[in-house]
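Asker: Structure for the following, please:
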Amino acid sequence: MTSFRLVPSAGPSRRGRLRRSLYAVLAALLAGLVAVTGASTAATAAAPKWWEPVNPQTPDSQVGVTGAPFTGSRGGEVRGLVDAHTHMFSDEGFGGNVVCGKTFSVDGIAAALQDCPAHKPNGNLALIENLTNARLGGNPFASHDTVGWPTFSFWPAYDSFTHQQMYYKWVERAWRGGQRVLVNDLVSNSGLCMINGVVNPPNRSSCNDMDAVRREAKKTRELEAFVDAQYGGAGKGWFRVVTNPEQARSVIEQGKLAVVLGVETSEPFGCKQVIGIPACTKGQIDRGLDELKALGVSSMFLCHKFDNALCGVRYDEGTTGVIVNLGQFLTTGTWWNPRTCKAGEVPDHTVAGGVLPKELAIAFPVAILPVYTAGPHCNPRGLSSLGEYALRGMISRNMMVELDHMSGKAAGRALQILEENRYAGALSSHSWMDSSYMERLYALGGFATQYGHDTTQFVADWRASKAQRDRFGVGYGFGMDMNGFGGTPAPREGAATSAAGPVVYPFRSADGGSVLTRQTTGERTWDVNVDGVAHYGQVPDWVEDLRLVGGQELVDDLMAGAESYLRTWEATASH
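Answerer: Okay, the predicted model is just below:
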């Protein structure tokens, strides 16, 4: 830059005064130019990138990812990881007092990530947590540290089923790590809500499944607006709710997260059965399906944990099965009614009869407990006439049908109806459909994802199913079922001494474009080698562990998952 030196005149002549005035003006203009240029440069340097918040909340969880999210498509095909089954707002289901901690709060992270009031002060009244958490040894009156933010000494954890694992900043880390589709299944269960309302009163909200669906759909939209506000306004955030495949493809090409709404409840539209008698009508089904479409729901389960007026279920096993069976009895007046499978029948697992945990038996005295024949068990309930009506209603509304949780008999009939209609919209999103049906699902043009198991099992399942998927040209995905009482991946056993070795931080994302360090929230830092997948932010860490064990071919299959999911959805929408 040219420098200027002001030289005063020898006398106070008009010419000298004019010269001094001109010099002064010129100096002022130059100074202003420098100031403006400097300010502009500083502002440009400080301006956040499109994937960084303009108005971040402070304090908040760290994301621990650097690098731009990938955008665009290749040859018209999008890339990205797909989680086809998870539950962002379980805290709003089950009466609002089973899953502790919120996905987000306008009052900040300290307000969001707190334990349930009924768990405090030491957790010994948290019956569902205590019965299902292996660290607590099944002791129903065990204690745990109930402090969430900022210490997180007990939760979130891979083996804690009743604490929030999907805080929105953790979901942001998964997106930054390569995920592009998230199916948020709006979920509840009236039986579990009733049980918890007795052992941990009071419930915060109604036990009605459809009320929970409405609350969770509303919360999902509120989170979208909450994220938008941090990124500069409507439509600018990374969390985008989509209601058709065209929207989803556009969102993914922009490098953002396409959030699809699904429904997983045991009594959709109030379609329970009471002592075997249907409690809903065709009119209720039509009104319910229309309401779900208006809420933006694109996929759903016709039955979940209880035999309802639409279909019989595939049973849960172990302690979970006992609790769910009790829930069915409380809400319907009937226990599960399994029969020993006959040759050639598709089994629905083996369930325990004649026992209840003594703590539940005290709270719910039952004179006659079920006694079952030898397993494996098959559910004699299939797809009812009302269930067939609902399924055809979903087809006419271009909704994707979730086959997981249907009994073998119900799933077989559902597939037959889909085949008769040449309808591609068939999903198996978290390994609850018997594998013998997978060929028919893929032949329809459907899509399946594997439950988010521990690394070793997930890799084994991927290898076992790869030849079949390759024949149909479909990618792979996972259904983490997070916040869904199924548990998330534990640390890989023996990783430190294995040929694959442990995950080494920092590592690159599945797409190769970003770098991830250990995730920190408050005073706690998680390491997948030690903690497993404690919360959703560690999904990219788990994918890196999958790469170490299964190789790049596995990651490539996972990155093809988003495109395969969209193709199924597109075929459904155009039917």
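Asker: all contacts plus neighbour counts: C-alpha atoms, from now on.
Answerer: Noted.
Asker: count of residues packed around residue 460?
Answerer: By the other CA atoms under 10 Å criterion, the neighbourhood of residue 460 contains 13 residues.
Asker: Can you tell me the element it falls in?
Answerer: If you go by DSSP states H and E, residue 460 is part of helix 455-472.
Asker: Could you report the separation of the residue most central in space within the chain from residue 182?
Answerer: Residue closest to the average C-alpha location in the chain (CA atoms, centre = their mean): residue 86, at 2.8 Å. Going from residue 86 to residue 182 by CA to CA, to the nearest Å gives 8 Å.
Asker: So which bits of stretch 469-482 are buried?
Answerer: Of the residues in stretch 469-482, those scored as buried under the neighbour-count criterion (16 or more other CA atoms under 10 Å) are 469, 474-482.
Asker: Likewise for stretch 384-401?
Answerer: Under the neighbour-count criterion of 16+ other CA under 10 Å, stretch 384-401 has 384, 386-395, 397-401 buried.
Asker: and if you look at stretch 294-314?
Answerer: If you call a residue buried by 16+ other CA under 10 Å, then stretch 294-314 has these buried ones: 295-314.
Asker: Then stretch 138-154?
Answerer: Within stretch 138-154, the residues scored as buried using 16+ other CA under 10 Å are 138-150, 152.
Asker: quick one more, to check against the first:
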Amino acid sequence: MIVRLVVALALLAAALTPASAATPWWEPVARPAVDSQVNVTGEPFKGTDEQGRVRGFVDAHNHLMTHEGFGGRLICGAPFSEQGVADALKDCPEHHPAGLGAIFEAIVTGDLDGHDPVGWPTFRDWPSDTTVSHQQNYYAWLERAWRGGQRVLVTDLTSNAELCVIHPFKDRPCDEMTSVRLQAQRTYELQAYVDRMFGGPGKGWFRIVTSSEQARNVVAQGKLAVVLGIETSEIFGCRMLLDIPLCDKADIDRGLDEVYALGVRSAFLCHKFDNALCGVRFDSGTQGGVINAGQFLRTGTWWKTEQCQGPQQDNPIGTVGPNALIPAGVVAPAYDPAKRCNVRGLTSLGEYAVQAMMRRHMMIEIDHMSVKAAGRTLRLAEQAGYPGIVSSHSWMDAQWTEQVYRLGGFIAGYENDPGGYVAQAAAAEPLRRRYDVGIGFGSDYNGVGSHPAPQSGVTYPFRSYPDGPLVDRQRTGERVWDINVDGGAHIGLLPDWVEKVRQLGGDQLVTDMLGGAESYLRTWSRSQSWTP
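Answerer: Okay, the predicted model is just below:
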């Protein structure tokens, strides 16, 4: 009886003494017993300066939930799982044995030798800086990026119906908007998952925001403001088939109202394939040839080029054939290298969509728009005095940088080779000074894009500049990642990448990057207060 009483009193004492009482606000009170490490020590910075400005890095272009897109089997692994890390970070069954079933990975990267498909706990071959089909956004890795100074994250809900159709492995519909809805749901589920670790609803560091005021409050608390965006090829079903649009104005209004209700505040009107709203900025190289073939399969038309009318140019088109995607008997077009611009610009439906987004105070992404489409979008914004223009990952022509800044918009460079990012940032520095703006980066993790190769010279541990926490090498299971060896293998290595950028570009550049949060929120705030 006495033993039972002692046990009962001990349990009562434990219940009356919250685990969070001795736990810093930035540490979870109930992380799973077995999980990835974060490997960042110290309190995340928070608050505002004497002028009420926040600070923090902005990842303006990421894809947290791509594993749900493209039919659900293109990206292996998930950013979280209720069953834990071993379930979240497991490889696709079809990649076994020896990674030889990773068809998409082989086509895009040219790696025909396969890979070790095992994820947790060994992670011998993935994620890596070259992978396009493995999870790079595990929540604890994102937590590391937040702890290292990131304060705004734009996660673009994405898919591509034609790639889903072509990919042999899928377990859900290929409709892009169906996937967008599911990815939005999963993002809210991730927020709830993090909240449970930190003591309940609203207490976690991962905060989905739907207004600039909410975002500013979240960043001031030292947490991560998460903005929902969309980057798909057929937004609202606005596919084009043989030059015939398969949507109308009513579809656009219904679609915008629906995604706005989901919390989406930023969107691309076209991506990869020409659609009923706008022509795209071409992809180059082998990937460009593959995408052009996909454009033909999806729309019934190849990309068409013309002589550019101004200094801006679209990317050169990659070689189209021979290509396994091209049907027998179909001859791919040859392209005149002197004709670098897409003949397709912003359609009348596209103009309607731009104006409809303005009326809803949403941010309009112009990366991936053709020169004609982006130029017309900028003119419409200029005529209306609308500031909500965003270039999130270096796909806009750099000659439009001042026009975007003059409108009050926001620009982020692609998180590529640190030297390339530094050079791009240096070229725009005079404009940043003139318009008093910060700069972001677009990591594009799980966006089937490229990431920084292994670096050299980053010494661990280092302090997140200038007065942030101490950052050490990142460990998950049996694997330790080091940017000098692994490059930009996953989102948790963003603080390491920033440290290399600081080494190459100096403290002032990182100060400008920390000014990104304030600049992004100003663009958003101005868009919200805009009146026609």
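Asker: and of the buried residues of stretch 469-482 of structure 1, the nearest to residue 90 of structure 1?
Answerer: Proximity of the buried residues of stretch 469-482 of structure 1 to residue 90 of structure 1, judged by CA to CA, is greatest for residue 482, which lies at 9.2 Å.
Asker: Can you tell me how far the nearest residue to the closest one once chain neighbours are set aside is from residue 536 of structure 1?
Answerer: What sits nearest to residue 482 of structure 1 in space, not counting adjacent residues and going by CA to CA, 6 or more residues apart in numbering, is residue 86, at 5.2 Å. The spacing between residue 86 of structure 1 and residue 536 of structure 1, counted by CA to CA, is 10 Å.
Asker: ok, now residue 547 of structure 1?
Answerer: Taking CA to CA as the measure, residue 547 of structure 1 falls 18 Å from residue 536 of structure 1.
Asker: Which one's more surrounded, these two?
Answerer: Between residue 547 of structure 1 and residue 536, counted using other CA under 10 Å, residue 536 has the larger neighbour count: 28 against 20.
Asker: What are the boundaries of the helices in the stretch 51-200 of structure 1?
Answerer: Ranges of helices within the stretch 51-200 of structure 1 are 109-112, 127-132, 168-176, 190-199, based on DSSP state H, counting those that start in this stretch.
Asker: quick one: the first one aligns where in structure 2?
Answerer: Across structure 2, the stretch matching helix 109-112 of structure 1 (TM-score structural alignment) is residues 85-88.
Asker: Identify each buried residue in that stretch, please.
Answerer: For stretch 85-88 of structure 2, the neighbour count (16+ other CA under 10 Å) marks 85-86, 88 as buried.
Asker: quick one: contacts for residue 443 of structure 2?
Answerer: By CA atoms under 8 Å, 6 or more residues apart in numbering, the contact list for residue 443 of structure 2 reads 59-62, 393, 414-416, 451, 491.
Asker: Identify the residue of structure 1 aligned to it.
Answerer: So residue 443 of structure 2 corresponds to residue 480, using TM-score structural alignment.
Asker: Look up how far residue 438 of structure 1 lies from that match.
Answerer: Taking CA to CA as the criterion, residue 480 of structure 1 is separated from residue 438 of structure 1 by 19 Å.
Asker: Please apply the same query to residue 574 of structure 1.
Answerer: Shown here: residue 574 of structure 1 relative to residue 438 of structure 1, a distance of 23 Å by CA to CA.
Asker: quick one: which of those two has more around it?
Answerer: The neighbour comparison of residue 574 of structure 1 against residue 438 (other CA under 10 Å) goes to residue 438, with 18 against 9.
Asker: which residue in structure 2 lines up with that one?
Answerer: In structure 2, residue 438 of structure 1 lines up with residue 401, judged by TM-score structural alignment.
Asker: In contact with that match: list those residues for me.
Answerer: By CA under 8 Å, 6+ apart, the residues touching residue 401 of structure 2 are 411, 428.
Asker: try 10 Å
Answerer: Residue 401 of structure 2 makes contact with 391, 409-411, 428, 431-432, according to CA atoms under 10 Å, 6 or more residues apart in numbering.
Asker: can you tell me which of the buried residues of stretch 85-88 of structure 2 lies nearest to residue 464 of structure 2?
Answerer: Each of the buried residues of stretch 85-88 of structure 2 was scored against residue 464 of structure 2 by CA to CA, and residue 85 proved nearest at 26.5 Å.
Asker: Please identify the helix or strand for the match of residue 438 of structure 1.
Answerer: When secondary structure is defined by DSSP H and E, residue 401 of structure 2 falls within helix 401-407.
Asker: Distance from the chain centre to the helix or strand following that helix, please.
Answerer: Sequence-wise, the next helix or strand beyond helix 401-407 of structure 2 is strand 410-414, with elements assigned using DSSP H and E. Relative to its parent chain, strand 410-414 of structure 2 has a centroid offset of 12 Å by CA atoms, centre = their mean, to the nearest Å.
Asker: Where in structure 1 does strand 410-414 of structure 2 fall?
Answerer: Under TM-score structural alignment, the alignment places strand 410-414 of structure 2 onto residues 447-451 of structure 1.
Asker: what's the answer for stretch 269-284 of structure 2, then?
Answerer: In the comparison with structure 1, stretch 269-284 of structure 2 aligns to the range 302-317 (TM-score structural alignment).
Asker: Just the endpoints, please. Distance across the matching stretch?
Answerer: Stretch 302-317 of structure 1 has an end-to-end distance of 20 Å (CA to CA).
Asker: Show me which positions of stretch 239-258 of structure 1 end up buried.
Answerer: With the criterion 16+ other CA under 10 Å, stretch 239-258 of structure 1 contains buried residues 239-245, 248-253, 255-258.
Asker: whoops, I mixed them up, stretch 191-199 of structure 1
Answerer: Across stretch 191-199 of structure 1, burial judged by 16+ other CA under 10 Å covers 191-197, 199.
Asker: for those, which one is nearest residue 378 of structure 1?
Answerer: Sorting the buried residues of stretch 191-199 of structure 1 by how near they are to residue 378 of structure 1, with CA to CA, puts residue 191 at the top with 22.2 Å.
Asker: Please say which position in structure 2 that closest one maps to.
Answerer: When the two structures are superposed using TM-score structural alignment, residue 191 of structure 1 falls opposite residue 162 in structure 2.
Asker: Contact partners for its match?
Answerer: For residue 162 of structure 2, the residues meeting the contact criterion (CA under 10 Å, 6+ apart) are 70, 174-176, 233, 273, 291, 294-295, 297-299.
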